[in-house]
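Visitor: Sequence and predicted model, in that order:
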Amino acid sequence: MTTSQKLAGKIALVTGGSTGIGLATAQRFVAEGAFVFITGRRQAELDAAVQLLGSNHAVGLQGDVSNLADLDRAVAAIKAQKGRLDVVVANAAVGEFLPVEAITEEHYDRQFDVNVKGMVFTVQKALPLLPDGSTIVLLSSVSGSKGTGSSSIYSATKAANRSLARNWAVDLKGRRIRVNAVSPGPIETPGLNGLIDSPEHLAQFKAQMTSVMPLGRLGEADEVAKAIVFLASDDSSFVTGAELFVDGGIVQV
């Protein structure tokens, strides 16, 4: 992995950092010189991620971002171990898909609790550890900009994520804290592969998605991670309130 130490000496938090885009981001951050705290709900996956990242470069914090007590414990651990944060990547999310006539209260609550409430309070509770001039990256999705079948609640959470970036960029401008959103398109991750339990149907699903992608393929998690590094680093020093699509062109053309 060719790097240029764009995050040398930085302390970062990546929620949902044990798999997929979160883990790829943590790997990129470590390679770029950062020390990374990652959160996740499953201890075994966290332990495996920390082993991959290296215990000298990363710490795993078990918890659910929708549980405020878990967030308090995570922030307290970061404060005790490092005393500050320079970058927050609010990535933790869940996705479930039902047509409007099948939506239940549980379906609605679970996604808004993790994807929106979790993001709001992750950032709020981390703010006291962020020096002026820090950076916050929120993970949205192309689903926040496109209409697709059975995705209304998930898509609504992702539109909310993008809106949070705009509003927090204004709220935090006095502290020169930059807030931006990254919106991935279809990315090859365990989360995507877990959406469909039949290998045959999964292959059909991926073929359908790639057929409408201008680049003709799914994205890789590391391609999203490199965009997050850009927004977390001084390379994007004049960028705030923005939405960076990493989508193979699916929203753009």
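Guide: Structure's in. What do you need? Residues are numbered from 1 along each chain as shown.

Visitor: contacts, neighbours, all on C-alpha from now
Guide: Fine.

Visitor: Can you tell me the centre-most residue of the chain?
Guide: Asn91 (2.0 Å; Cα atoms, centre = their mean).

Visitor: Would you check that that one makes contact with Val123?
Guide: No: using Cα atoms under 8 Å, Asn91 makes no contact with Val123, being 11.1 Å away.

Visitor: All the helices of the stretch 151-253 of the chain, in order from the start?
Guide: Shown for the stretch 151-253 of the chain, the helices assigned by DSSP state H, counting those that start in this stretch span residues 152-171, 190-193, 199-211, 221-232.

Visitor: Could I get the buried residue list for the shortest one?
Guide: Pointing back at helix 190-193 there. Asn193 (16 or more other Cα atoms under 10 Å).

Visitor: rewinding a little: show me what contacts the residue nearest to the centre of the chain?
Guide: Asn91 makes contacts with Val14, Thr15, Gly16, Gly17, Ile21, Gly22, Met119, Leu138, Leu139, as judged by Cα atoms under 8 Å, 6 or more residues apart in numbering.

Visitor: Recalculate using a threshold of 6 Å.
Guide: Going by Cα atoms under 6 Å, 6 or more residues apart in numbering, Asn91 touches Thr15, Gly16, Leu139.

Visitor: Which of the helices of the stretch 151-253 of the chain sits closest to Gln252?
Guide: Smallest distance to Gln252 across these (Cα to Cα): 15.0 Å, for helix 199-211.

Visitor: quick revisit: if I look at Asn91 and Val123, which residues touch both of them?
Guide: With Cα under 6 Å, 6+ apart as the test, Asn91 and Val123 reach no residue in common.

Visitor: I'd like the contacts of Asn91 laid out as TSV, including secondary structure, neighbour count and distance to Arg28.
Guide: Output for these, formatted as TSV (DSSP: H, G, I helix; E, B strand; the rest coil; neighbours: other Cα atoms under 10 Å; distance: Cα to Cα, whole Å):
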residue	secondary structure	neighbour count	distance to Arg28
Thr15	coil	28	15
Gly16	coil	27	15
Leu139	strand	26	16
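
Visitor: Below is structure B, check it against A:
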Amino acid sequence: MPFPYKTVLITGATSGIGLALAERMIAGGSFVIAVGRRKDRLEHLVAKHGADKVAGEAFDIADLAAMPGWVKQITTKYPSLSCIVLNAGFQRTIDFTHPESVDLDLHTLELNTNYLSPLHMTTLFLPHLISLNSPNKQAAEKLIASIILVSSGLSIFPFPRCANYSASKAAIHSLAWSLRTQLSSPHSPATQHIRVIELLPPAVQTELHTQQEDLVKLGQDKIGLTLEAYMNETWAELDKGHEEIKDEIINSAHGEALFRAEAVRKTGFEGFMGALRKMGVKI
């Protein structure tokens, strides 16, 4: 199924994977609502592609208190919005062997940005996404909808150097499985038109790494796939309609072990859900 969403919102759209996704979607014919904190970059994106193809919306997605009003404003301004891409996040080193060096405020913000913000945003956008397929709409007016969550390969195998980041992405990965299971339940016909898609990127050469001074000093800020290589494959998988997109370019022993471990976990999860359903437990 070709990427079917005509109006898409993307957080973290001023750099890296978010910006690359925005430009692919614009090229594919979607109208993109680009969200980020850096207004100058949003203005550059609009100037580059045109206001008829992209809108810049400056917002700090870590501001949870302001989010309900902002979401209401967005859904009122863009009623055809049918896909949200929750991509914004950042990564910092945490060293428990030197606890005095751990900045708890910074790592609280990291968890807030990487996990709590997508959790809040998903919840707040869901009433709008549900309404796109409401019974009082004509068949031609009904739309399928999608929530795209960006986690990480580190959601499966954590990287101790960035333990808090890995934990936040593991939370997103778990949330994606639970959210998909709930929304697709036959007991919830009002939400079955909403797909939950998860991207699990490997290390990709973006600002996620170059913003970390310790990695720059070690020369490890350019480890991973080029953004173009990652995006070529990811866009192809999105275009096919896949719901869980892992990077198949990784052909290392680590990559193979990651996919093997994930397959075992997925089988176990599906068996667990089946057992709960047989017992009549609401999931």
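Guide: That came through fine. Note that this is a predicted model, so its numbers are computed, not measured.

Visitor: quick one: what's aligned to Ser80 of the second structure in the first structure?
Guide: The equivalent of Ser80 of the second structure in the first structure is Arg84 (alignment by TM-score structural alignment).

Visitor: Dump the contacts of Asn91 of the first structure into JSON lines; add distance to His107 of the first structure as well.
Guide: Shown next, in JSON lines, are these (distance: Cα to Cα, whole Å):
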{"residue": "Thr15", "distance to His107 of the first structure": "21"}
{"residue": "Gly16", "distance to His107 of the first structure": "20"}
{"residue": "Leu139", "distance to His107 of the first structure": "20"}
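
Visitor: nearest to Glu101 of the first structure, of those?
Guide: Leu139 (27.7 Å).

Visitor: tell me the secondary structure for Leu116 of the second structure?
Guide: helix (DSSP: H, G, I helix; E, B strand; the rest coil).

Visitor: I'd like to check which residues are in contact with Gly153 of the second structure.
Guide: Gly153 of the second structure touches Leu200, Pro201, Pro202, counting by Cα under 6 Å, 6+ apart.

Visitor: What lines up with Trp168 of the first structure in the second structure?
Guide: Per TM-score structural alignment, Trp168 of the first structure is aligned with Leu179.

Visitor: ok, the contacts of Asn91 of the first structure vs Glu32 of the first structure, which is closest?
Guide: Thr15 (18.2 Å).

Visitor: ok, that closest one - contacts?
Guide: So Thr15 of the first structure contacts Ile38, Thr39, Ala90, Asn91, Ala92 (Cα under 6 Å, 6+ apart).

Visitor: at 8 Å instead, please
Guide: So Thr15 of the first structure contacts Gly22, Ile38, Thr39, Gly40, Val65, Val89, Ala90, Asn91, Ala92 (Cα under 8 Å, 6+ apart).

Visitor: Next, count neighbours for the last one.
Guide: Spelled out, it's Ala92 of the first structure. Counted with other Cα atoms under 10 Å, residues neighbouring Ala92 of the first structure total 26.

Visitor: Could you look up the SS state of it?
Guide: Criterion first, three-state DSSP; result for Ala92 of the first structure: coil.

Visitor: For the match of Trp168 of the first structure, give me its contacts.
Guide: Val196.

Visitor: quick one, which of the helices of the stretch 151-253 of the first structure is nearest to Ala44 of the first structure?
Guide: That would be, of these and by Cα to Cα, helix 190-193, which comes in at 15.2 Å.

Visitor: how many neighbours does the equivalent of Lys146 of the first structure over in the second structure have?
Guide: In the second structure, the residue equivalent to Lys146 of the first structure is Phe157, according to TM-score structural alignment. A count of nearby residues for Phe157 of the second structure, using other Cα under 10 Å, gives 16.

Visitor: Confirm that Phe157 of the second structure sits in a strand.
Guide: No: looking at Phe157 of the second structure with three-state DSSP, it is coil, so not inside a strand.

Visitor: does it really touch Leu258, like I thought?
Guide: Yes: using Cα under 8 Å, Phe157 of the second structure makes contact with Leu258 at a distance of 7.0 Å.

Visitor: What residue in the second structure is paired with Pro19 of the first structure?
Guide: In this structure residue 19 of the first structure is Thr, not Pro. Looks like Thr19 of the first structure aligns to Ser15 there (TM-score structural alignment).

Visitor: now the residue lying closest to its match once chain neighbours are set aside: how far from Ser117 of the second structure?
Guide: In space, Ser15 of the second structure comes closest to Glu207 once its chain neighbours are excluded; the distance is 7.2 Å by Cα to Cα, 6 or more residues apart in numbering. Relative to Ser117 of the second structure, Glu207 of the second structure is positioned 20 Å away (Cα to Cα, to the nearest Å).

Visitor: quick one: the helix or strand where Gly274 of the second structure lies to helix 163-183, angle?
Guide: Using DSSP states H and E, Gly274 of the second structure falls within helix 253-278. On the basis of axes from the mean of the first three to the mean of the last three Cα atoms, to 10 degrees, helix 253-278 of the second structure is oriented at 40 degrees to helix 163-183.

Visitor: Going by neighbour count, list what's buried in helix 253-278 of the second structure.
Guide: Buried residues in helix 253-278 of the second structure, defined by neighbour count with 16+ other Cα under 10 Å: Gly255, Leu258, Phe259, Met273.

Visitor: Likewise for stretch 123-137 of the second structure?
Guide: For stretch 123-137 of the second structure, using 16+ other Cα under 10 Å, the buried residues are Leu124, Phe125, His128, Leu129, Ile130, Ser131, Leu132, Asn133.
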